[in-house]
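K.L.:
Build me a structure from this.
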Amino acid sequence: MIVVHTRVRCHAQHRDAFIAILKHLQDATRREDGCLEYSYVADLDDECLFLGVEEWRDEAALRAHLGAPHMNDPDSRFDAYSRDAETVRVFTAQPFDL
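P.N.:
You can find the predicted model right below:
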């Protein structure tokens, strides 16, 4: 399994538009083959900071996602609303029971 963590922060005055774009990306991505989890969550201390949590069946599914139309649609870009550069960390993971 591939796990991706993203951190992105928006300008406060653009928070609603920013969330609308994140919601669009989340909804479209969850329908992709190989997507196990795709969620954005707001930070409890900074209402403009969002963490994206993704889980993909394999690297091929993640690469297909990066080329998906909704990922490359100009209406899906949130750069104009971002306060900082997005950070992305990609991991390979093996689930286990505690």
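K.L.:
CA atoms for contacts and neighbours, from now on please.
P.N.:
Will do.
K.L.:
By residue count, which helix of the protein is the longest?
P.N.:
helix 15-30 (DSSP state H).
K.L.:
and the helix or strand following that one with helix 15-30, angle?
P.N.:
Sequence-wise, the next helix or strand downstream of helix 15-30 (DSSP states H and E) is strand 35-42. If you take axes from the mean of the first three to the mean of the last three Cα atoms, to 10 degrees, strand 35-42 sits at 170 degrees to helix 15-30.
K.L.:
Could you also give me the structure for this second sequence? I'd like to compare it with the first:
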Amino acid sequence: MIIINVLLKVKPEKREEFLVFVEDLVSKSRQDEGALFYDCLESLDTKNQFMIIENWRDQAAVDLHNETAHLKKFIVEIDQYLAADKELKKIAYPE
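P.N.:
Below is the predicted model of the structure:
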């Protein structure tokens, strides 16, 4: 299994637009082959700080996801919503 966490610090004035934007990514990514879990959650302690949490069956599933139109759109457009650089952490567990 592969776990990917992406920390996103969203500009307060872009919050509502971001929520609509990320919902599109989440709903489509949940349908991707090999997606075990995919969601975007907000910090309880820090307003406008979000974490995309992804669990994938294997690297092949991640590779397929990385080629989807919805992820490519996210990568191209996400920076307009962010107050800081995104932070990505990836953990791979042996099968």
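K.L.:
TM between them?
P.N.:
The TM-score (TM-score structural alignment, normalised by the length of structure 2) is 0.91; 95 aligned residues with a Cα RMSD of 1.9 Å.
K.L.:
in the longest helix of structure 1, what counts as buried?
P.N.:
15, 18-19, 21-22, 25-26, 29 (16 or more other Cα atoms under 10 Å).
K.L.:
hmm, who's touching that helix?
P.N.:
10, 35-40, 48, 65, 70-71, 75-78, 81-82 (Cα atoms under 8 Å, 6 or more residues apart in numbering).
K.L.:
Kindly recompute the last result at 6 Å.
P.N.:
residue 76 (Cα atoms under 6 Å, 6 or more residues apart in numbering).
K.L.:
and if you look at stretch 65-80 of structure 1?
P.N.:
By Cα under 6 Å, 6+ apart, stretch 65-80 of structure 1 touches residue 21.
K.L.:
Endpoints of it, how far apart?
P.N.:
22 Å (Cα to Cα, to the nearest Å).
K.L.:
List the buried residues in that stretch.
P.N.:
65, 70, 76-78.
K.L.:
With distance to residue 3 of structure 1 as new columns, can the residues you listed be given to me in a markdown table?
P.N.:
Below are these laid out as a markdown table (distance: Cα to Cα, whole Å):
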| residue | distance to residue 3 of structure 1 |
| --- | --- |
| 65 | 13 |
| 70 | 20 |
| 76 | 22 |
| 77 | 22 |
| 78 | 22 |
